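J.: next comes the sequence, and after it the predicted model I'd like to discuss.
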Amino acid sequence: MEKDKIIFGAHSINEALNEAVDIDKIHVNLATKGKYNDIVSKAKAQHIKVSFVPHQKFKKYEHLNHQGILAFVASISYRELEETVEAILKANPKPTFLLLDGITDVRNFGAIIRTAECTGIDAIIIPTQGSATITKETIKTSAGAAFKIPIIKVAHIKDAIFYLQSSGVELIGASEKSETSITEVNFNKANGIIMGSEGKGIQPSILKMLDVKAKIPMTGEINSLNVSVACGMFLYENLKQKG
């Protein structure tokens, strides 16, 4: 990240939190773990990811008076869930929201954002913890689409699912164990498509909450696809049906 994307030192970071600067994550030197409890508590209250890392991680920032704590400012401005969903539903009776449950590879994330923008997805929803963030690599892979589509960050994907379902949005999850093909699903309505992590897919507790589970029909010997490719197939089936 560039210098202007980093806030360093306890006082500056505390002020940024007070001013609700859109901070993506905070790194705290393990050696100073107990020193910044107030900042850590304030950050977590704002659903900002805090990581305690070894001092080696701070080596490339030695030119900064960081005092063992760094805040990385988000490359984009994340949107709020309720006001964004409300505005989208008001403008479009049959929108599509894309929820990502634990996508950790920044290139996969960027590719998904690019496909989502190309297929008219109304917003992308990601969790604060356990998800890739918007880095320079993500933006590059997305071909700039990260600046063109609303990206919502929530404390937990379950929060978004509850809110979308209460707003009349049907939730469709990608699951290779489903007996239903994506071609058999009715996408022509207000919906949310959920894609799981690269290795484990959608969490079982989240799968139970969904209205529909669907798989991609495959005939080859390899029975799984890269998540960005699988996501693209769901999004294009959605686009085809919505016309």
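T.: That came through fine.

J.: alpha carbons only for contacts and neighbour counts from here, please
T.: OK.

J.: just so I have it, where are all the strands in the chain?
T.: Assigned by DSSP state E, the strands in the chain fall at 6-8, 23-29, 49-53, 69-73, 96-101, 123-127, 151-154, 170-174, 191-196, 212-214.

J.: included below, for side-by-side comparison, is a second structure:
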Amino acid sequence: MGGFLFYLCPMQDNNTQIFGIRAIIEAINSGSTIDKVFIQKGLRGDLFNELDQLLRTNAISTSFVPPEKLNRLTKKNHQGVVALVSPIEFHDLDTLVISVIESGRIPKFLILDQLSDVRNFGAIIRTAECTGVDGIIIQKKGGAPVNADSVKTSAGAIFKMPICKVDHIKDAIYHLQSSGIQIIAATEKTENTLYDVDFTVPVAIVMGSEGKGVSSSILKIVDHHAKLPILGEIASLNVSVACGAFLYEIIRQRLA
């Protein structure tokens, strides 16, 4: 191994960590699916600079943390970095879209725009699998991690649902639109309800983050805006609940 540290440490519930700067560099270069890297604040040096460049080039999510956080993640000699390896393999968006279209199914995709709560993420994956969603699209940076918690809250559905990680959500939307798929943003910033939208055509639903909803730049490029009617005093629903309502409206229309 050339004298450097290389540790693979199984974690509870389908997670694996890699620690040691050189080990993580080698893992990235070998094509391992790294979900997130925790880096000790203030870390410096040529080897770290090499790792930092790789992380940026591959758009791998990172978080700068105090050493206490890393020590809680592992008791091993982590050298100031710990990486979490994804429990699943991600799908290529272009290949998945072609496969769905060639299958003869009416495409039904889900796009998650900066959704950050891992429990909501897992719940959405579970509902998506139950409603026959063809694939979920997430951004490489800024979204909820694919980790043990998302595996648990999805009740294992994460292993059955194709998930695509893309550099930019906007590029994924343009690609879907060019493939004949209409994009519908779930947003309160509209007068149209989901019952005004035709879901019998190929569609992709965009669900936004828990606090901000769908970002304004995304709202400008989608084909339709739709909201759930709210009859009570609370202004909004939990995003996973709202997502379920949209997905089952697709089923209702397509079974009618």
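T.: Looks like it came in fine. Model, not experiment: these values are computed from the prediction.

J.: rewinding a little: distance to K136 of structure 1 added to the strands of structure 1, as JSON lines?
T.: Shown next, in JSON lines, are the strands of structure 1 (distance: least, CA to CA, whole Å):
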{"stretch": "strand 6-8", "distance to K136 of structure 1": "14"}
{"stretch": "strand 23-29", "distance to K136 of structure 1": "13"}
{"stretch": "strand 49-53", "distance to K136 of structure 1": "18"}
{"stretch": "strand 69-73", "distance to K136 of structure 1": "12"}
{"stretch": "strand 96-101", "distance to K136 of structure 1": "19"}
{"stretch": "strand 123-127", "distance to K136 of structure 1": "18"}
{"stretch": "strand 151-154", "distance to K136 of structure 1": "16"}
{"stretch": "strand 170-174", "distance to K136 of structure 1": "28"}
{"stretch": "strand 191-196", "distance to K136 of structure 1": "23"}
{"stretch": "strand 212-214", "distance to K136 of structure 1": "33"}
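
J.: quickly compare these and say which is most buried.
T.: strand 96-101 (a mean of 26; mean count of other CA atoms under 10 Å).

J.: that one packs against which elements?
T.: The contact analysis (3 or more CA pairs under 8 Å, 6 or more residues apart in numbering; DSSP states H and E) places strand 96-101 of structure 1 against strand 123-127, strand 191-196.

J.: in structure 2, what range does it match?
T.: The aligned range for strand 96-101 of structure 1 in structure 2 is 108-113, by TM-score structural alignment.

J.: save the helices and strands packed on strand 96-101 of structure 1 as TSV, and put in distance to E221 of structure 1 too.
T.: As requested, those are exported to TSV (distance: least, CA to CA, whole Å):
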stretch	distance to E221 of structure 1
strand 123-127	32
strand 191-196	22
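
J.: most remote residue from structure 1's center?
T.: The C-alpha centroid of structure 1 is most remote from H63, which lies 31.6 Å away (CA atoms, centre = their mean).

J.: can you find the partner of that one in structure 2?
T.: So, by TM-score structural alignment, H63 of structure 1 is matched to K75.

J.: swap in G199 of structure 1?
T.: G199 of structure 1 maps onto G211 in structure 2, by TM-score structural alignment.

J.: same question for G220 of structure 1.
T.: Match for G220 of structure 1 (TM-score structural alignment): G232.

J.: same check on D38 of structure 1?
T.: Under TM-score structural alignment, D38 of structure 1 pairs with E50 in structure 2.

J.: E237 of structure 1 too?
T.: Mapped onto structure 2 by TM-score structural alignment, E237 of structure 1 lines up with E249.

J.: so who does the nearest residue to L239 of structure 1 once chain neighbours are set aside touch?
T.: Leaving aside its sequence neighbours, L239 of structure 1 sits nearest to T119 (CA to CA, 6 or more residues apart in numbering; 6.1 Å). Neighbour list for T119 of structure 1: 235-236, 239 [criterion: CA atoms under 8 Å, 6 or more residues apart in numbering].

J.: circling back: show me what contacts the match of D38 of structure 1?
T.: I25.

J.: N77 of structure 2 now?
T.: Here N77 of structure 2 is in contact with 19-20 (criterion: CA under 8 Å, 6+ apart).

J.: ranges for the helices of structure 1?
T.: Taking DSSP state H, the helices of structure 1 run over residues 10-18, 37-45, 81-91, 106-118, 136-141, 157-166, 204-207, 227-242.

J.: please identify the buried residues of the longest one?
T.: Along helix 227-242 of structure 1, the positions that meet the burial threshold by neighbour count (16 or more other CA atoms under 10 Å) are 227-228, 230-232, 234-239.
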